[in-house]
Structures are given as C-alpha cells and as structure tokens.
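# Turn this into a model:
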Amino acid sequence: MGKVKRLPQSVVQHIAAGEVVERPASVVKELIENSIDAGARHIYVNLVSGGKRKIEVRDDGSGIEPDDVPVIFERYTTSKIGDIEDLYNISTLGFRGEALSSIALVSRVTLETSTGEDGVRYVIEGGKEKSLESVSLPRGTRIVVENLFYNLPARRKFLKNDSYEKNLAIDWAKKYALIYPEISFVVSADEENIFVTPGNGDVKDVAIVIFEEPLRPVYLNFSNPPISFNGLLDGGRLYPDRKREVFAINGRVVRPYILQKVVEDAISKIIGDKGFPLIIMNLKLPLNFIDVNIHPAKLEIKILEEGRVYSEVYNGIYEAIRGKDISYKTSDREKPVMEIREAPATIEREEIGSYEQKILIPEEVKDEEGIFPLEPVGQYMNTFIICTSSNGIYLVDQHVAHERVLFDSFGEIKGIPQFLLEPRYIEVSSANYELIELIVNNLNQIGFECDISGPGGIVVRAIPSFLKDVDIESAISDYLESKDLDLNNLKREVACKSAVKLGDRLSMEEMRELLKNLSRIRNYKLCPHGRPIIIQLIDRETVFKKFGR
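Below you'll find the predicted structure:
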C-alpha cells in the first residue's frame, strides 16, 4: 500500500492560513489594505494585548453588499479579479481572496458593514458561521478579530510578548499612513492613543506625526513615462539604520531589497556613505510591469525591465538632491546630520547615465616594501601560490589571502546584491528571538538581504554581489559559537566561509586576479583572524649571491 495520501481539507486550509496570517501584524496589514481598496478616507485601528486578544479595524469606505458577506469568508472568493489575464493587471492591494478566509479559520471574526442602505452583522469562528443578521449601520465596514490562533496553540505559543506584537502591527499602520497621506489614520492600543494623522494629503505632516521629530523636507516628484514616483526625503538628518525608509510600488508597501539599495546609492553618490536616510517613496509603474502574485502575503513584487526601472529611480533621486549644497555636522547624540542648502546657480550639470554597481576594492594602496606586483608561477599542494616579484620569490596562502580580500570588501562595495534562485532557510533554533533579530540586522548591514522566518529560523534571499558562494549556515554557526557578536566578527566568519579553500586548484588567471586584489589591501600581511598571508622564500640579492652572480 502506498505511503502518499491526500491531506484532509481542514489541514490544507490551516496550512494556507499560516502563509497569510503569521501574527497580529499580518491581520492588521490585510484589513488596512481592504479598507484602502474600499476607498476609505478614515481608518481606525485598535489593538488589545498586542492584537492577540483583539484587533479592530473600522473604515468609512464603500461597504460590502449583504449578499456578498458570507461568500467573502470562503477561500478564493474576490471581487477584484475574474480570470488569468486580470492577474497581470492588478490595481488593488487585495486580489487573492485568501485573507478573510484565513483570518476566520484561526479566530473569531465579527463583521459589521453597510453600503449606506442595508447593514449586516456577521459572526464566524474557526471557519464556521455563527450568526447573520440585518442591522442599521452607517456606510463603511468594521471588522473585529478576537482570540487569534485560539485553535492553533502551537502557533500562538510562538507569538512574542504583547509589546513586541503591538509594535509590529502598528508599524504596518504607520507605513500605510505615510504612503496614503490623504487618508486619516487613528491608531490606538490598550486604551492609549498611538497616533492620529491629519489626512490632508501632505506626507510631511504625516511624517512629523509618525517619526515625532521636525523634518527638513525634500519632496520627491519624478516622472519619465511610464515610470514615476513621489514622496519625501528628510534633508536634515541621516540615521544609523533603515527603520525610517518606507517604500511602496503602486501604493503597495513592499520589501524593496533592490530598490532600497538603488536609492541609497544615489544618495551616497552626493553625500557619501554617512548613514541611512528618512525617505518615503511610492514608485508608480504600469500594471503590466509588475507581478504581485508571488506569495500569499504579497510582500514581494517582480518587476519587468528591472534595469530600466532602477536606472530611472537612481537618476530621479540623484536629480532631486543634486544642485543642493550638502554638508555634515555631528548632532548632540553623535548621529550623522545632513544639511541641504541651495547651491549656486552656476553649478554644472553632471551626466548621470544608468545605475551601475561600484567596483570591488577601488582604492590603490602604496606598496612601501616593493612586494607588488606579484606574478604567479604555480601552486604548491593546491594550497599556496608560488609567485615572484622584482624583490624576490614569495609564497601566498590562497585561503587567507582571499579571506582578507573579501573581509575588506564589506563596506567598500554598495550595489545590487545577488538574489538567490531559491531563498535559503537556516535553522538557528538554539538562539532566542532577540539574538536571531541581531544576526539578521548584522547580516543586512554587510550586504545580505534576509529576514526572520518564524521561530528559530532565518531566510536569506540575497548575498553581497562580490561573494561567489558562501556557506552561510557554517558562518552563522561559528559566529554564535564564538560568543563574539561584534559586526567585524560576522564579517570574518562570512569571509572565511566564502574564500577559496586549501586544496582548491586555481587557474593562472584566478591566481593573478587574487594577487592583484591583494595588492590593493592595506593590511595584506595578515588575515582577519591574524594568520600570515605572505612569506618571502628568498630575496633577489640572495638568489644572485648563491649563484655567484
């Protein structure tokens, strides 16, 4: 008898629900997107116990027709698409018909809605209808989600404390408030008002409310059909992290790994790598330029003609701040500060061109001992490179030499990372959530693109562009075992696990390229762990003396 069997429908539904509803923040995101799609001008969000006990989202949108109310809680039911072609012309935030059914499977949901005429109150719990009645209500929709994951104790167990879950949920509300400044958001938690945005259409006013500090706004308004974007850049301060970067594509808040890098590169071209900006950007592309049907959570988007799009973004950001006289000072809190003033009108226009990645280790280093250039002769035991120079004959340890080159490349190169064909999932179950969060933040700082993936896991989507390959699992394992969580230690471990190994056979061209890169390194004598890289076998004078020359 065969071992493969079909899963019961109830199991299938709960698996699907887990992809959409990961935690309270997922519910808040999905419900806010529904309110925006309904044309709401006011959205109210309220949380109790971090959203674990209760999530309430209320709006003044178009409401739902009474006949549609029970149907919308069935899987794959939606008013937003009708056939396959519609999947490639999606103009709404929701479209898959999975969110409400997934939420209702793992909680108790009360829906109150009205189109301005007949109103309906509907209650569903664990995917089963409890009641449906007609009521008198104002136009709009109110959804209350209670006891999230009450029927999935294993999933509920992995939720964090109330404060942590609350902050994640509020973060989604903040992002959508910034992208939709024309909508007024009122957000509260545990009977405490968190923020209220004016809904006047000015992103600056929303940003001041969200970030609670004065701004020096540089408005972004770029258009080169069919590509455009708008938003705001703070011209008064840079920050040590990316927490104040908010990106959307066609109004959909996304995880914009490459877009983030492109924008940061355009800014650093003018002001240098001094920190991260406060920026809110909504990139607008033709519907047939994007594919949002990548994952049930709709956090990632594929873009057609990526090179063209990113070049336009790079040039648009560059133009927005080019022509400004920018200088730095240090604030009282030792944070980098950026000042932008109008430059003289005589400033020459620079030809920008297309977005390109910076080269590896661009700076030449003065060779005070006359060792370089080194010319490879061959390998000894496929471990050491035998090489010569005008100064004598040398042995170079290929592994530690490559390790030093890679270590010094972190921070020198800033560009588009290499996205993996398949995301790599790494289990770090021995680490607590706070430690995993630190690891993810440190990896992102040195050029990786990764996220926390459930309890005890990390998903890696991209690696720094100068790494051909990396045993990231071993690097993270050794990083944790060392007990040294310094960023440089992570660089050392990643460089070590990415470098050529002892016993690897290298071609003459590979040896020549490695020695050339080594010549550009300031500390070419020692690897990041302190081992010697290069030793001199014999100097030129001794060779001639021994042969009687």
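
# hey, let's count contacts and neighbours off CA atoms from now on
Fine.

# Asp162 reaches Gly50, doesn't it?
Yes - counting by Cα atoms under 8 Å, Asp162 touches Gly50, with 4.3 Å between them.

# And these two? Which one has more around it.
Gly50 (26 against 15; other Cα atoms under 10 Å).

# Could you also give me the structure for this second sequence? I'd like to compare it with the first:
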Amino acid sequence: MGKIRQLDDILSNKIAAGEVVERPSSVVKELVENSIDAKASKIDVFIEDGGMQKIKVCDNGEGMEPVDARLCFSRHATSKIKDDQDLFNIMTLGFRGEAIPSIASVSRFDLRTSTGSQGFSIVYEFGKYQSESVCDLPQGTQITITRLFQNVPARLKYLKSVNSEFAAIHQYVERMALAFPHIAFHLYHNDKLIFQTNGKGQLLEVIANMYGIATAKNMLPLHLQTDEFTIDGYISKIDTSRASKANIITLVNHRYVKNVMSIDAINTAYRPYLADNRYPITVVNIEVDPYLVDVNVHPSKLEVRFSKEYELRDLIYNGVSDTLKQVNLTYQAKNKETEREVFKPQLDQMSFTIEEPVIPVLPVEEKTVDIQEKIIQEPVFTYQNHDDKKQENIESVTQPIQEQRKPLKEKIYAKVQIHGTYLIGENEKGMYLVDQHAAQERINYEYYKDKFAHLDLTMQPLLVPLQFEYPMSEFLILEERKNF
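Now for the predicted structure:
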C-alpha cells in the first residue's frame, strides 16, 4: 500500500493558514482587502482585546449572493481571476482564494452579506460548516471572527500582548488609509474610536491624522513620471525625521508592500541631510503596468518584484534628491559678525550709568553674619541715548538686608569700542573697561529678577516645550513599556 495520501480540506486549510494568518493583524489585512476589492467606500473595523477576542469588519461594498457566500469557503475559490492570463494582470488586492477558508479553519467565522435585497448569513467553526440563515442587512458585508487560534495552541501561545497585537492592526489600517484616501476608515478598540479618516481623497489629511498637523505641513509633494512608472506622494523635509524605517511607506498600484529596493533608494537620497540613525517620513505610490510587476511572490502579498527594478531605483533616488534640493532648508546660524551688526552702539550718542549699592554697617556686637548679607552686588549698567533724552534705569533686586539703600550713580562716557565687544569709557575717577555683552545680560537679569520676584519659580515649564509626535500604533507600545 502506498504511503502518499490526499490531505482533507480542513487539514490543508490549517497548513495554508500558517502562511496567510500569522496573527490577528493578518486576519484584518485579508478582510479589509476583500472589502476594498468589493468597492466599499466605508470600512469599519472593530477589535476587542487586540483581536484575540473578536475581530469584526463591516463595509458597504457590493456584497455577495448566497451561492457566492457558500462557495467562498472553498479553497482557491475567488472572483478576482479566471485564467492564467489574469495572473499577470492583477488589478485587485486579493486573488489567491485562500484567505477566507484559512481564517475559517482557525476561528469561528460569521459571514453576513447582502447585495441590497435580502441578506444571507453563514457560520463556520474551525473549518466545519455550522449553519446558514436569512438576515436583514443593508448592502455590504459584515464578518465577525471569534475564538481565533483556539484550535491551534502553538500559534495562540506565541501571540504578543494585547497592545502589541492591536498596534500591528492599527499600523496596517493606517497604511491602507494612506493607500486609499477616498475610503473612510474607522478603527475601534474595545468600543473606543482610535483612528478615522473622512474618505475625501486628500492624502495630506490622512497624513495629518497619523502624524499630526505640524508634520503634514512639513511634507513636500512628489511627482515623477516615465514611460513605465508614475510616482506620486509626499516626502518629509529634512527637519522632520523618525528613528525607524517603518515610516518610509511604499505602495505599488495602491497595494502596501515592503520593497527593499524602493526603501533603500529613498533612504539613500536623504543620507546627505540626516544623521545615521534618522529616517524620513514618506508616502510614495508607484503606478506601474501590472505586466511589469509580480505580486505573486509570497502568500502575504507584501513582497513584489519589478521587471525594471534598476530603472525604478534610479528614478526614485533622483526624484527625491531633486525635490529636496529645490527647498532651501539651511539653518542660518548667527556668528560673531552678524552679532556685531545687531549689537553695534553709536559711540558718539551713547553713555551708560553704573549703580553701586551702599554696603550697610553691621553692629559690632553681632558675631554671626549671613553669607548673603556679605555679597556685594555687581554693578548694573543702563544704556542711555542722548538724542531722545530718556534715561532708562533698572533697579537691582533688594537683598535680604532691610536697610535703606541710596545707590550712587556716576556717568561713564564711552570713548571707543574694541572688537565689537568691549567699551572703553572714562569719567572724573578714571578709565573703565566694560564687556558690553555681559553688561546687557546683567541688565536683563536684574530686570526679570525684579519683574518675577513675587512669583514662585522653583518649578516652571520650558520656554520652548518639547513635543514628541507618534502614530497611535507606536504610542500604544510606548505606553506598554514606559515603566521598563
């Protein structure tokens, strides 16, 4: 008797599920792609406990007839392709016909669909048919997945935490929203709305929803075109970057892919401007003839191969480099010469006053003296202009000594300026050498010290707040690990 036997459908579907369904985000990916292929304009994704309890995807697409709803649970049953010629001209996201039977073999699969008339419902549990019935449903499809991987303990054991699994789902939905800005996406986690887009077709609005308005304002439009390729999207300016390549997003015919060649071409174009551990934010869609690209490389369909790969690499690199060169983002740093021009007093019209506080005489019998009472204040300089005859004096802040002070004021007349930094002045008592920058800093110090003397400044916010913007998919991971 022979050793080779034909595997039954349930076992073969479980094997296929090992490649197609790796984690809850893989389930969401397959179901959302089916909704997009069904020409849905609105897709709602409901997640409970990171997808380990329930995944529900609702759309307003074309829906299915009851006969198609029954047939879609069979392996390699699809409406996307018909013959081998269609395999080289794939215009849809799905085409293998493996997703639904693979998911149904490792979960409880509840499918409800309607073409606009009467709805139809069918239920499978771990690859086995359970029931079907008629239901009321508007046009579209609703798929509910529960008990995921309950019959595959090894796969269930290696799932990550709730936040990690939901972060992967969130990241994928964001990628699809970037690929299809004309579709309104809503993502819920434990009945809480986490992410949404309006479906108005504005890619920059989706970028703002993901990264914030400030980042969206820092994006540069990119448009490149040759006989074989058309590239559109947005790339960030050199002052907007992230610490991971995950934000270099490449799409091929609006399909999210991880094409190493395209990512490296974009990254190489940014290397002259960014540090080694910083990467840009880009959303680039590559339109190419389906005959020139092979998406049938891996069951997950995240890898593609181009027939003119080197031409595409050069096009992306040169296009991104030229776009960055057209924008002048050079930081104009101040040097000594520019500072001298800004702070260059008119020697013939300027004088300044020096204030010297009176040092109080302490009683002889007092043996201990507070150190602060022995500190002699530094002189306070105030600049004057002879033309407007206005004298601006800034009083120094009172020390803990309570005795009445009578400051002595003496004018020092500036004679010459040296190196744009030092002033040489004189009066009846002699010659003075003044560092004009230090004098100005002292004036500002005494002014603000007096102005805020009544406030408690032991703790205060930064003058320029530090803002860190993260996509929600990354923020969930940070929240989970913030105590480590």
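
# Tell me which residue lies nearest the centroid of the second structure.
Compute the mean C-alpha point of the second structure, and by Cα atoms, centre = their mean the closest residue is Tyr211, 3.8 Å away.

# what separates that residue from Val28 of the second structure, distance-wise?
In this view, Tyr211 of the second structure and Val28 of the second structure are 22 Å apart by Cα to Cα, to the nearest Å.

# can you check Ala69 of the second structure too?
19 Å.

# more neighbours, the two?
More neighbours surround Val28 than the other of Ala69 of the second structure and Val28, with 25 against 18 (other Cα under 10 Å).

# what's whichever residue in the first structure pairs up with that one in contact with, if anything?
Counting by TM-score structural alignment, Val28 of the second structure lines up with Val28 in the first structure. Val28 of the first structure makes contact with 45, 55, 57, 169, 172-173, according to Cα atoms under 8 Å, 6 or more residues apart in numbering.

# Of the residues you listed - the most surrounded one?
Ile55 (26 neighbours).

# Tell me the first helix or strand C-terminal of the helix or strand encompassing that one.
According to DSSP states H and E, Ile55 of the first structure maps onto strand 54-59. Per DSSP H and E, the first helix or strand lying C-terminal to strand 54-59 of the first structure is helix 99-105.

# Would you mind listing the outside residues contacting that following helix?
Residues contacting helix 99-105 of the first structure (Cα under 8 Å, 6+ apart): 13-14, 16-18, 20-21, 27, 30, 72-75, 109, 124-128, 145.

# What are the contacting residues of stretch 143-162 of the first structure?
23-24, 49-58, 103, 106-112, 126, 165, 455.

# typo on my end, it should be stretch 86-93 of the second structure
33-34, 36-37, 80-81, 255, 290-291, 294.

# Name the member of these with the most neighbours.
Highest neighbour count within those: Arg255, with 23 neighbours (other Cα under 10 Å).

# Give the equivalent position in the first structure for that residue.
The alignment partner of Arg255 of the second structure in the first structure, by TM-score structural alignment, is Arg252.

# and the next element down the chain from the helix ranked longest in the first structure?
Scanning the first structure for the longest helix, with DSSP state H as the assignment, gives helix 162-179. On the C-terminal side of helix 162-179 of the first structure, the nearest following helix or strand under DSSP H and E is strand 184-189.

# so how far is that next one off the chain centroid?
When distances are taken as Cα atoms, centre = their mean, to the nearest Å, strand 184-189 of the first structure is centred 25 Å away from the chain's centroid.

# Now that strand on the second structure. Mean distance?
When the second structure is superposed, strand 184-189 of the first structure averages 0.7 Å from its matched positions, counting by mean Cα distance after the TM-score superposition for the first structure.

# helices or strands next to the helix or strand following that strand in the packing?
For strand 184-189 of the first structure, the following helix or strand on the C-terminal side (DSSP H and E) is strand 192-196. Secondary-structure packing of strand 192-196 of the first structure (3 or more Cα pairs under 8 Å, 6 or more residues apart in numbering; DSSP states H and E): strand 184-189, helix 203-211.

# re earlier: just the buried residues from the contacts of stretch 143-162 of the first structure, in ChimeraX please.
Those of the contacts of stretch 143-162 of the first structure that count as buried under 16 or more other Cα atoms under 10 Å are selected in ChimeraX with:
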select :23,24,50,51,52,53,54,55,56,57,58,103,106,107,108,109,110,111,112,126,165,455
